[in-house]
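S.K.: here is my input; please provide its structure:
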Amino acid sequence: MTPNATTRDGGAPAQTPGGALAPPRTGPGTRLPRASGGLVGAVAAEWTKLWSVRSASLCLLAGLVITGVFTFYYASIARINDHPVQPVGNAAATSAVVSQFVVVIMATVAVTSEYTTGTVRPSLLWVPRRHRVQAAKALVTAAVAFLGGTGYAVVGSAVAWGAFDGRAAFDAGTALGQALAFGLYQALVAVLTVGVAFATRHPAGALSILTTLLWALPSVLLGLGSETLATVNDALPYAAGDHFMRVGADAPYSSASSVLIVAAWAAAAHAAGLYVLRRRDA
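M.R.: Model prediction:
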């Protein structure tokens, strides 16, 4: 057997005349290499891929700046207009209407960049169980979004405290709960985005759907001023998230129900993305 030959058991891949690696030959009785690492290995690979490009760091930095600016503006308006005293964490919670799109962009790029560059093929070759690839991306982006979102809430509350100038109240337990709720919402948005991105496979398509779902549609429903449409809006992801992130808001259901609504949207998107991933070739 020559050094460049491919073994029958799916061993080292052969080399082409130009020196490039060729895929292992398959045929009757051929055994392909068994993928190793399982979900843990897939998560480790996705973590490395996410931080191998600058987009994730830039998105997180942009989210921090956006949160700081928005919370300062929100608190300043509350002070100027002499709004009732409210928990300082409400300023950070309200900034999610903008900062959530930082997570949307980060998670969209994490998925669609592989389709754009063609690297999704080797990803699926080395992790042939497609549900594992999607789950790994969802877990990694959700973890980053949770940590980033919690940090945004802490920084946003600190910025808003000075701008409120006495129009806000601080309670350590309430502030911590709101920070964790903010992080949880951003994590669920990341899972929702990964599902939509796998379903569309294109950044423009994914961003169009998510912008409509998370911002444009709620704005239209609330802008029309109908109670029926407001009820519909309460079943959308951002409205439900706002209900469990903000304290003192008039919510038509409990915080637990709000979390379940956002989680249901994320699960539905994840299922749709997995369906497309399994049914269509890379």
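
S.K.: make it CA atoms for all contacts and neighbour counts henceforth
M.R.: Will do.

S.K.: just the strands in the stretch 101-250 of the chain please.
M.R.: With strands called from DSSP state E, counting those that start in this stretch, the stretch 101-250 of the chain shows them at 168-169.

S.K.: so how many other residues sit close to A75?
M.R.: 26 (other C-alpha atoms under 10 Å).

S.K.: try T117
M.R.: Neighbours of T117 under the rule other C-alpha under 10 Å: 9.

S.K.: gap between it and T231?
M.R.: The gap separating T117 from T231 is 42 Å, by C-alpha to C-alpha, to the nearest Å.

S.K.: also R278?
M.R.: R278 is 35 Å from T231, by C-alpha to C-alpha.

S.K.: swap in L277?
M.R.: 33 Å.

S.K.: swap in G205?
M.R.: Distance from G205 to T231, by C-alpha to C-alpha: 27 Å.

S.K.: the helices in the stretch 51-200 of the chain, which residues?
M.R.: 55-80, 89-94, 96-117, 120-126, 130-164, 172-200 (DSSP state H, counting those that start in this stretch).

S.K.: spatially central residue for the protein, please.
M.R.: A190 (1.2 Å; C-alpha atoms, centre = their mean).

S.K.: which ones are touching that one?
M.R.: Going by C-alpha atoms under 8 Å, 6 or more residues apart in numbering, A190 touches 103-104, 107, 138, 141-142, 145.

S.K.: who wins on neighbours among the residues you listed?
M.R.: A107 (31 neighbours).

S.K.: ok, that residue touching G195?
M.R.: No: counting by C-alpha atoms under 8 Å, A107 stays clear of G195, with 9.5 Å between them.

S.K.: burial measure for F164, as a count.
M.R.: Neighbour tally, F164, other C-alpha under 10 Å: 27.

S.K.: kindly report the same for L147.
M.R.: When neighbours are counted by other C-alpha under 10 Å, L147 registers 17.

S.K.: just give the nearest non-adjacent residue to it, would you?
M.R.: What sits nearest to L147 in space, not counting adjacent residues and going by C-alpha to C-alpha, 6 or more residues apart in numbering, is G183, at 6.3 Å.

S.K.: one more, so I can put them side by side:
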Amino acid sequence: LYQRKSWKQPSTIFFTSLILAHLVLNLLYLPFSIIAFAAGEWIFGSTDEEKKTTCTFTSFLYSYTMRIIFMTLAAISFDRFLFIVKPHLHKRFMRPWVALTLTIAIWILAAVLSSVPFYGLNEYVYDDQLLLCYQRPNSTISLIIFNVLFPCVTTAIIIVTSLWTFCFARSYFKAQSLIAGESVYASKKKRLFGVFGSMLLIYGMGIVPGLVLLSLQHFVDVPPELFISFVIFLFFITIASSIIQSYFRPEIKSVLASRCPLLFYCACC
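M.R.: Sure thing, here's the model as predicted:
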């Protein structure tokens, strides 16, 4: 983002949208959750009506930003898939104005999906055990659409395009290393495995446990401490993913290393 010419790239537009969504989540939702955890109850508001209003606001904000994050991750995965696997299609169709239009559409669609409780499809609730305000389905149809169909479609796009891109890049580096020599592409192969492996580990540890807990709660009593731990680690993703991407991008790493050499010296040691 610090290079002006990078603003003309579609990937920069998508990553900027992702950063803004994480920023809104951490600045406007995370403080409410931390204070509620510390106080042991929802304390935002002097009356029940005010508490309900603030709870509704934070629930909408959480649902809104999380949908933006997942849809933007799917857009980034598809953009990188086209750029690496189908570069001729990427150059032809993925223009900056297309990426900007898609980003605006993602924010609008996320707002529409997150506001369905105002139309009676879902409901905003406060859980006394979890100490969280969140959006809950109130019918089988809303459960299937918002809790099953949407996450499955988004996750499938991310997994399929990411694995396809990874396998294609790996086979390309392997073929080129046979021609130019193993040492030429050794660092690129390590970076490829490092980025994909680290991001898969971080998002897997942050999302899979939550999906398992949400599935188990319909059959057994899940301790609220597990849900609280999941929420805390979910917020940790916003920091960890940025660090991982910065570490494996040489242009960003060189700038950070020049300004904070001690940090990268200690990390290498």
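
S.K.: can you pull the TM-score for these?
M.R.: Scored against TM-score structural alignment, normalised by the length of the second structure, the superposed chains reach a TM-score of 0.31; 137 aligned residues with a C-alpha RMSD of 5.9 Å.

S.K.: correct me, but the residue nearest to L147 of the first structure touches V144?
M.R.: No: G183 of the first structure is beyond contact range of V144, at 9.4 Å (criterion: C-alpha under 8 Å).

S.K.: settle it for me: which of those two has more neighbours?
M.R.: G183 (27 against 22).

S.K.: which residues touch that one?
M.R.: 145-151, 153.

S.K.: what residues of stretch 259-269 of the second structure count as buried?
M.R.: Buried residues in stretch 259-269 of the second structure, counted by 16 or more other C-alpha atoms under 10 Å: F264.

S.K.: just the residues contacting that stretch, thanks.
M.R.: Contact with stretch 259-269 of the second structure is made by A257, as judged by C-alpha under 8 Å, 6+ apart.

S.K.: report the distance from that stretch to the chain centre.
M.R.: Remark: stretch 259-269 of the second structure is offset 27 Å from the chain centroid, using C-alpha atoms, centre = their mean, to the nearest Å.

S.K.: I figured F182 of the first structure hits G149, correct?
M.R.: Yes: F182 of the first structure is in contact with G149 according to C-alpha under 8 Å; the separation is 5.8 Å.

S.K.: before we move on, the earlier item: name the nearest residue to the residue nearest to the centre of the first structure, sequence neighbours excluded.
M.R.: Using C-alpha to C-alpha, 6+ apart, the closest residue to A190 of the first structure is A142 (5.2 Å).

S.K.: now that neighbour: how far from G89 of the first structure?
M.R.: Distance of A142 of the first structure to G89 of the first structure, given as C-alpha to C-alpha: 22 Å.

S.K.: and I106 of the second structure, how many neighbours?
M.R.: I106 of the second structure is flanked by 20 other residues according to other C-alpha under 10 Å.

S.K.: neighbours of I232 of the second structure, how many?
M.R.: 15.

S.K.: where does it land in three-state SS?
M.R.: Classification of I232 of the second structure by DSSP: H, G, I helix; E, B strand; the rest coil places it in helix.

S.K.: any idea how far the strand or helix carrying L260 of the first structure is from the chain center?
M.R.: Secondary structure assigned from DSSP states H and E places L260 of the first structure in helix 255-279. Distance of helix 255-279 of the first structure from the chain centroid (C-alpha atoms, centre = their mean) equals 12 Å.

S.K.: buried residues in that helix?
M.R.: For helix 255-279 of the first structure, using 16+ other C-alpha under 10 Å, the buried residues are 255, 258-259, 261-263, 265-267, 269-275, 277.

S.K.: cool, and stretch 41-49 of the first structure?
M.R.: 42-43, 45-47.

S.K.: Q135 of the second structure falls within a strand, correct?
M.R.: Yes: Q135 of the second structure: assigned to a strand according to three-state DSSP.

S.K.: quick one, what contacts it?
M.R.: Counting by C-alpha under 8 Å, 6+ apart, the residues that Q135 of the second structure touches are 59-60, 63, 117, 122-125.

S.K.: and these, which are buried?
M.R.: Using 16+ other C-alpha under 10 Å as the burial test, those include 59-60, 63, 117, 122-124 as buried.

S.K.: could I get the residues you listed as a markdown table with secondary structure and distance to I239 of the second structure?
M.R.: Formatted as a markdown table, these follow (DSSP: H, G, I helix; E, B strand; the rest coil; distance: C-alpha to C-alpha, whole Å):
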| residue | secondary structure | distance to I239 of the second structure |
| --- | --- | --- |
| S59 | helix | 22 |
| F60 | helix | 22 |
| S63 | helix | 19 |
| P117 | helix | 30 |
| N122 | strand | 30 |
| E123 | strand | 30 |
| Y124 | strand | 27 |
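
S.K.: just the closest of those to A169 of the second structure, please.
M.R.: A169 of the second structure has its nearest neighbour among those in S63, at 34.3 Å by C-alpha to C-alpha.

S.K.: for the spatially closest residue to the closest one that is not a sequence neighbour, give its distance to Y126 of the second structure.
M.R.: Excluding the flanking residues, the one nearest S63 of the second structure by C-alpha to C-alpha, 6+ apart is S114, at 5.7 Å. Distance, S114 of the second structure to Y126 of the second structure, by C-alpha to C-alpha: 16 Å.
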